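Q: predicted model and sequence below, questions to follow.
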Amino acid sequence: MVTSLLKAAVGTAVALGCMAAQADPITVTDIAGRQVTVDAPVERVILGEGRQIYLIGALEPESPFAHVVGWRHDFSEADPDNYAAYAAKFPELKDIPTFGGFKDGTFDVEQAAALQPDVVLMNLEAKAATEDAAYDDKLAQLGIPIVYVDFREKPLEHTIPSMRLMGRLLGDEQRAEAFIDFAEAQLARVTDTIAAADPERPKVFIDRAGGYSEDCCMSFGPGNFGKYVELAGGDNIADGIIPNTFGTLNPEQIIAANPDQVVVTGGNWDAYVPGGDWVGVGPGADLQKARAKLEKLTHRTAMTGITAVETGDVHAIWHQFYNSPYYFVAVQRLAKWFHPSLFADLDPEATLRTLHERFLPVDYEPGYWVSLQDE
């Protein structure tokens, strides 16, 4: 039953709707394939994941939080360095109400309703949990539409349509297309070269969040970073073992595969595992410290005797490339590690710097990757 608070929220929503500036109903097809009618351009948005600000920031860099009335609290915990950069430039973000997640059942529908959103942007991976908890039905009772986007489950397939979808909702279509053109051109610098050269592919192990826990080893199947490896001219050793995007390899499988390259994804995870063995790469990272932690990970059982450790082809890269529209930068960096001669003229850091200068609200700071080969 809809509570009195929700009923009051409905009344307020109607009043606000009468006063809203020229917003017209449009019907969009979201990443879940659902047709959703939304009054656009939207003025009030709830972000079902805080890191959706990566996309909105590229669309509205001058005021990325202008339309955000609520968001999940993950951004400050999963990417505290970028959160700090955004907070320094846009301190108003600290006043935006935060809430728990849909997947863990801590989302508060009444709180969301009181914020009077025009739309709730949800990540595709939360769809099953959202429906199981009937959040979709409860929000529908209030006339609050959910639109699903995705830049994690299938980033290569879904990031661009998600960016285009959000551009349409916010009235930023031209900005969205400019970003898409840049992303596709930067990705093609790798994929066109790999297609033409058809180089021998090194065997690659992606160590997902290596050192985050004592267990070893999380990795990626054919999706996400697993797909990045393929595009960059590598052979993902987990493909065929891990059937879906995320999964785990045991040390024996890694040793038997004997990868030529190891890539650890890392970040600043003090909020989750204080003082952990994770490799702290990201904006402004202490790369000397990160390199030392990366070297420490090579002493795990799973790294015993493998070629990558013997040759020093062990690298770390920012974990959030798996969960942001910046995937093409990761593909460039992987390609340069896997095929240094083929990509001698490719500069992934220059690409990332240009991305910040042209599209993002915050200034570029180096620190997004490190390698045992770095001096």
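A: In hand now; what should we look at?

Q: when you work out contacts or count neighbours from here on, use the C-alpha atoms and nothing else.
A: Fine.

Q: so where do the strands sit in the stretch 51-200 of the chain?
A: 68-72, 98-99, 119-123, 146-149 (DSSP state E, counting those that start in this stretch).

Q: Gly57 is nearest to which of those?
A: Gly57 lies closest to strand 68-72 among the strands of the stretch 51-200 of the chain, at 11.1 Å (Cα to Cα).

Q: and the closest one with strand 119-123, angle?
A: 30 degrees (axes from the mean of the first three to the mean of the last three Cα atoms, to 10 degrees).

Q: report all helices and strands that strand 68-72 contacts.
A: strand 45-47, strand 98-99 (3 or more Cα pairs under 8 Å, 6 or more residues apart in numbering; DSSP states H and E).

Q: most tightly packed of those strands?
A: strand 45-47 (a mean of 24; mean count of other Cα atoms under 10 Å).

Q: okay, pairing it with this:
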Amino acid sequence: MKPVKSAILACGLIALSSAACAEITITDLRDRTVTLDAPAERVLLGFYYEDYLAVAGDGAVDKIVGLSRGPWAGWRPGQWEAYTQTFPQLANLPDVGDTESSTFSIEAALSTDPDLVILAGWQYDALGESVQQFDTAGIPVLVLDYNAQTLAAHLASTRALGQAMGAEDRAETLATLYAEMTADTAARVAASTEQPKVYVELAQKGPDEVGNSYAGGMWGGVIDRLNGRNIANGQIENWGPLSPEYVLAEAPEVILLSGSEWLNRPAAVPMGFGADKALAQVRIDAYMGRPGWSDLPAVQNGKVFGIYHGGSRTLSDFAYFRFLGKALHPEAFADVDPQAELTQFYVDWLPIKPEGTFVIQAE
């Protein structure tokens, strides 16, 4: 018998107060009404792994009964390794597949006997009508959306997760922290008159092949919010490479290379968990050695930065935004230490230390 069903039975047998046995009603990030009989005890976790752990707090790992493992172990292998070293049981949890590779199995998910399924908005959308199988089985599905990259969506996702896990106070404290840091960042940007030209590139393929840049969303959206002039705006829709000639002609004053823990990418800029700072510098040097780059203002003025690609669209992303804010508006952010803020977030809210290289200013 599931714990949630036991709780319902207990309410009926011993006549607990109506407040103690009240249903939990949540509006999720697809504007759906989700009803739980009690805080979740058996969670099928599709995405937002660190956000779940931050909000749910102590014992959160023990409540996970299955994972969509690919987006964690495959996309962020360094992060996955860090968590499985601390919590080896994660590696033994059932993997239900992932929507990106069209391997997500509703049947496998149901076999884990969850009392709550947590999905990212993009996962829910990809599953389409098949997600109704959870409804048929009486399993509530909670949709979160940190990928929306808006303050409202971050706060709503955090509070919804807190309701579902019986951690409303913890979630509200996190939401308040995020809102305050976002407001402080916005105030500093508003006080600055600088509007530097910015070029961002996904540094996955190495300097011999041009990686994607971003406009509107992902790092492009962040640059817009930080009052930078993103040279990708008007050139691409969402993401895609910019021509080398265009980049040189635009003469960016700040260059951002987004790196990660990618496997089998020998020329990529390594960033994130377990990433070596010296190696990141060597790989960034290779990018700065591209034809014509030595004449770019960003290179000449030491304004080339590396950032962890997994640092966006999560509760800790305020620290990465402040790192970029400092890159674009150094005087306005002179007293801000984004690396220290990121480290403190992990100390306060997550069960592991962020060991690796998450942000770097190239020498």
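A: Perfect, thanks for sending it. Quick caveat, the model's predicted, so the values are computed rather than measured.

Q: to Gln186 of structure 1, which of the helices and strands packed on strand 68-72 of structure 1 lies closest?
A: strand 45-47 (27.7 Å).

Q: in structure 2, what stretch matches the closest one?
A: Aligning strand 45-47 of structure 1 against structure 2 (TM-score structural alignment) gives residues 43-45.

Q: which of the strands of the stretch 51-200 of structure 1 sits most buried?
A: Buried most deeply of the strands of the stretch 51-200 of structure 1, by mean count of other Cα under 10 Å, is strand 146-149, with a mean of 25.

Q: now it on structure 2. Mean distance?
A: In the superposition with structure 2, the aligned residues lie an average of 1.6 Å away from strand 146-149 of structure 1, counting by mean Cα distance after the TM-score superposition for structure 1.

Q: show me what contacts the alignment partner in structure 2 of Ala113 of structure 1?
A: Alignment note (TM-score structural alignment): Ala113 of structure 1 maps to Leu110 of structure 2. Listed by Cα atoms under 8 Å, 6 or more residues apart in numbering, the contact partners of Leu110 of structure 2 are Phe134.

Q: average offset between stretch 176-183 of structure 2 and structure 1?
A: Counting by mean Cα distance after the TM-score superposition for structure 1, stretch 176-183 of structure 2 comes out at 2.1 Å.

Q: what about that stretch, distance to the chain center?
A: 16 Å (Cα atoms, centre = their mean, to the nearest Å).

Q: repeat that for stretch 315-327 of structure 2.
A: Worked out by Cα atoms, centre = their mean, stretch 315-327 of structure 2 lies 13 Å from the chain centre.

Q: what range does it cover in structure 1?
A: Taking TM-score structural alignment, stretch 315-327 of structure 2 hits residues 325-337 over in structure 1.

Q: what do you get for stretch 157-168 of structure 2?
A: Going by TM-score structural alignment: stretch 157-168 of structure 2 matches residues 162-173.

Q: and that stretch, which residues are buried?
A: Ser162, Met163, Arg164, Leu165, Met166, Gly167, Arg168, Leu169, Leu170, Asp172, Glu173 (16 or more other Cα atoms under 10 Å).

Q: okay, the fifth one and Val147 of structure 1: tell me how far apart.
A: Noted for Met166 of structure 1: a distance of 9 Å to Val147 of structure 1, by Cα to Cα, to the nearest Å.

Q: one more: the fourth one?
A: Taking Cα to Cα as the measure, Leu165 of structure 1 and Val147 of structure 1 are separated by 9 Å.

Q: likewise the third one?
A: With distances taken as Cα to Cα, Arg164 of structure 1 is found 13 Å from Val147 of structure 1.

Q: select, out of the strands of the stretch 51-200 of structure 1, the one closest to Arg34 of structure 1.
A: strand 146-149 (8.2 Å).

Q: so which elements touch the closest one?
A: strand 119-123, helix 155-170.

Q: adding distance to Tyr212 of structure 1, write these out as a markdown table.
A: Shown next, in a markdown table, are those (distance: least, Cα to Cα, whole Å):
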| stretch | distance to Tyr212 of structure 1 |
| --- | --- |
| strand 119-123 | 23 |
| helix 155-170 | 23 |
